[in-house]
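S.K.: here are the coordinates; sequence isn't available:
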């Protein structure tokens, strides 16, 4: 009991409010009456059930003098939750009232929910919930020595019978066994077909989440991510790319209509990160790979391809690939309709194509084509700052000054932000 008293000694409402924030603190205070089976572990961790829209298992432990380590089975993940605050306030109230906080029974439902089976880990009181999705097979294997020992004592026939029974009772086990067998034989057609179906089903879901009520609908992409990684590790890069394109096309539409504070976008991005890593190993020619990457980057409105710049800026693609891309982008830029006004919505897409064309010129050894391109597009895209920077890098301050003046005159009426930046740059040039 001493460690719990020490943890809560001197704790004030002001400190808790600063830790959790005003909104969460006030909501947690209203949940004190909903705390049940308040207990402690040997190391001073508080544990309890907190009822709300569901029953949530919550643990809190003070880390040092100010911070708290907390865990809760509720879906709230934007800092401390109201359930953790409620547990701390309930514990402080119980101790201040002269009550005792009992030791948590390691076999109680609360302990099993938060810490797992104590027989699997003698240090169950210090255990943390394992991150199953991010664990490697070696890490998962290391957490199950007792299971390994049990299985090692069984005969082949007993293991087959056990797995068959598990597959019969749990569809996910049956699916895992079938997928593993298909991967081992290299016959991945059925896996690709099944994953396409799963992707279409997931991306068809309505996505929403209400943090105030801790409810919503968030599609689970963990199996898709797991299988994409397995296919990539087994050398099936073309299959990964095919599935990635399916997810890209449908996932963008889902994210566009989602209301979940970006959770689904992050899950899709994690899947597409595997696709990006597999691309260089695919049968797609290098020239087409660069084109694929730039095309998708230009359409990436929701940052689903976060690692694409690193791949494009790496040493994988040389002058030949970038030269071919430059030719393609020249045609694309030439065929784009010229902006009728200087509004951001009209110039945004054209400027992005122009920037990639500049990059392609530089990477293909045609640096001399960059400035003429930027000068030609400056009035069309209002990309005066980009041009001025390029002129200064090229050692032409007089031309940079002229473009500052021209850009200022053409943007002062309806784009004062651009005009102000050019004016500032002009003053800097005058001082140099």
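M.R.: Okay, I see it. Bear in mind that the values here come from a model prediction, so they are computed numbers and not experimental data.
S.K.: When you work out contacts or count neighbours from here on, use the C-alpha atoms and nothing else.
M.R.: OK.
S.K.: Could I get the contacting residues of residue 409?
M.R.: residue 419 (C-alpha atoms under 8 Å, 6 or more residues apart in numbering).
S.K.: where's it, which helix or strand?
M.R.: Applying DSSP states H and E as the criterion places residue 409 in helix 397-411.
S.K.: likewise residue 291?
M.R.: Using DSSP H and E, residue 291 sits within helix 286-298.
S.K.: List the buried residues of that helix.
M.R.: By neighbour count on 16 or more other C-alpha atoms under 10 Å, the buried set for helix 286-298 is 286, 287, 289, 290, 291, 293, 294, 296, 297.
S.K.: What segments of the stretch 151-300 of the chain are helices?
M.R.: For the stretch 151-300 of the chain, applying DSSP state H, counting those that start in this stretch gives helices covering 156-169, 171-185, 189-203, 222-233, 237-257, 263-278, 286-298.
S.K.: Can you tell me which helices and strands the first one packs against?
M.R.: In this case it means helix 156-169. Applying 3 or more C-alpha pairs under 8 Å, 6 or more residues apart in numbering; DSSP states H and E, we find helix 156-169 packed against helix 171-185.
S.K.: okay, now the one to match up with it:
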């Protein structure tokens, strides 16, 4: 069995190449989007049992959709390199979280242990295969560059659209109608978009729902290009229809489509060799998270809906929605109701082979946050004490005890 040994000394810290990393270095390595996604993971304590190999490679468990083994190394020749057992394999938000956690350890002079070669995380990472690592690292780097470009284009489109407002306001009704017809003739998607808007305006909700479900079904197996190099995916109409549905007062109908859309995304992402589908599906799901508060679901039901989506999510598509959830200002009574529901789910949860009760552990983390927001802090340490021997989450318990200055109990 692998054992942690040795601690990072101040002398080692001064010569540690990681200590010289800047935020710009991280963004250059992983891209600003992935770095942004990795930061909440580190802040929320998703990085567990951080350690180093004899060669200086960082190794940790990172809690995401599942528990992933993640490693990061820094060399003068190649810079930052990473590997992860998540679906992206290499430069991912989990790797970013590991680096950020290590930098925090350096900042606070927290010791980081050294592991042996038979550490189970290293064995899991070896199973990925060097060839796969190199391919996925290249693929994700390309993905991040594409995301940067798309983000820049999106901002540019918004600013250009806003600049057209004065011109459009000067036009007569007849001139605007002529302009729209001209656009419809020039762009195939415009007539369909207008038809959707007309259907919503006339109350034909079922017709739009049928259209949305057809769009979702069509996305399950994307259309390949003429050279069979990579499949094409266009979610523009779907996103517009979901927004239109919510604007027409049908937020409930839009929200009910969430699990169906997420399942389709998981299927489609199996065909995604270029890393472009994740952002497209995330954008569509973000529409649902944004309109959730307009639905008729109670606040507690809204929270549970987001958590269920996050539990079912295999690719981090719901990360933004989950992050938004904890920022919402629900009443303490609502968070208290959520706490009771989560406690019941934990009580009835079943073991998951090979994952060390991962789902139960994640539910417990969420319950702790809900208890904090409900003002029921006194229940947190007893909860951690009950869960520690079940999910081996002793580190969480110790952290909570130390935060309360219960030193003797923390040392046991």
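M.R.: Structure's in. What do you need? As the structure is a computational prediction, the values presented were derived from the model and not from experiment.
S.K.: where does the TM-score land?
M.R.: Once superposed, the chains reach a TM-score of 0.55 (TM-score structural alignment, normalised by the length of structure 2), with 266 aligned residues with a C-alpha RMSD of 3.7 Å.
S.K.: re the thing from before, could you list the buried residues of the helix holding residue 409 of structure 1?
M.R.: 397, 400, 401, 403, 404, 407, 408, 410, 411.
S.K.: again with stretch 137-151 of structure 2
M.R.: 137, 139, 140, 141, 142, 143, 144, 145, 146, 147.
S.K.: Disregarding residues adjacent in the polypeptide, which is nearest to the fourth one?
M.R.: In other words, residue 141 of structure 2. Counting by C-alpha to C-alpha, 6 or more residues apart in numbering, residue 30 is the residue found nearest to residue 141 of structure 2 once chain neighbours are left out, at 6.7 Å.
S.K.: I would like the residues contacting the helix or strand following the helix holding residue 291 of structure 1, please.
M.R.: Using DSSP H and E, the helix or strand that follows helix 286-298 of structure 1 in sequence is helix 308-312. Contacts with helix 308-312 of structure 1, where a contact means C-alpha under 8 Å, 6+ apart, come from 276, 290, 293, 297.
S.K.: Out of the buried residues of helix 397-411 of structure 1, which is nearest to residue 57 of structure 1?
M.R.: Nearest to residue 57 of structure 1 out of the buried residues of helix 397-411 of structure 1 is residue 411 (C-alpha to C-alpha; 58.5 Å).
S.K.: got a list of what the closest one touches?
M.R.: So residue 411 of structure 1 contacts 418, 419 (C-alpha under 8 Å, 6+ apart).
S.K.: One more: residue 290 of structure 1?
M.R.: Contacts of residue 290 of structure 1 by C-alpha under 8 Å, 6+ apart are 312, 317, 321, 322, 325.
S.K.: Give me the subset of these lying in strands.
M.R.: Members of the contacts of residue 290 of structure 1 lying in strands (criterion: DSSP state E): none.
S.K.: how about the residues you listed in JSON lines, adding neighbour count?
M.R.: Putting the contacts of residue 290 of structure 1 into JSON lines (neighbours: other C-alpha atoms under 10 Å) gives the following:
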{"residue": "312", "neighbour count": "15"}
{"residue": "317", "neighbour count": "18"}
{"residue": "321", "neighbour count": "20"}
{"residue": "322", "neighbour count": "24"}
{"residue": "325", "neighbour count": "23"}
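S.K.: Keep only those residues that stay in contact in structure 2.
M.R.: Using both residues aligned by TM-score structural alignment, their matches' C-alpha atoms under 8 Å, structure 2 keeps these contacts from the contacts of residue 290 of structure 1: 312, 325.
S.K.: Now the two most distant members of the contacts of residue 290 of structure 1.
M.R.: Pairwise distances among these were taken by C-alpha to C-alpha; the largest, 12.0 Å, belongs to 312 and 325.
S.K.: Please pull up the equivalent of residue 244 of structure 2 in structure 1.
M.R.: The alignment partner of residue 244 of structure 2 in structure 1, by TM-score structural alignment, is residue 230.
S.K.: Tell me how far its match lies from residue 251 of structure 1.
M.R.: The gap separating residue 230 of structure 1 from residue 251 of structure 1 is 21 Å, by C-alpha to C-alpha, to the nearest Å.
S.K.: which one of the two has more residues nearby?
M.R.: When residue 230 of structure 1 and residue 251 are compared for neighbours, residue 251 comes out ahead with 22 against 17, by other C-alpha atoms under 10 Å.
S.K.: Contacts only, for that one.
M.R.: 203, 268.
S.K.: Map it across to structure 2 for me.
M.R.: So, by TM-score structural alignment, residue 251 of structure 1 is matched to residue 265.
S.K.: One more: residue 390 of structure 1?
M.R.: Structural alignment (TM-score structural alignment) places residue 390 of structure 1 against residue 400 in structure 2.
S.K.: Return the distance of its match relative to residue 410 of structure 2.
M.R.: Distance, residue 400 of structure 2 to residue 410 of structure 2, using C-alpha to C-alpha: 9 Å.
S.K.: So for structure 1, which residue is the most central one in space?
M.R.: What sits nearest the mean C-alpha location of structure 1, by C-alpha atoms, centre = their mean, is residue 266, with 3.3 Å.
S.K.: The aligned partner of that residue in structure 2: what's it in contact with?
M.R.: Aligning on TM-score structural alignment places residue 266 of structure 1 opposite residue 279 in structure 2. Applying C-alpha under 8 Å, 6+ apart to residue 279 of structure 2 gives the contacts 147, 317.
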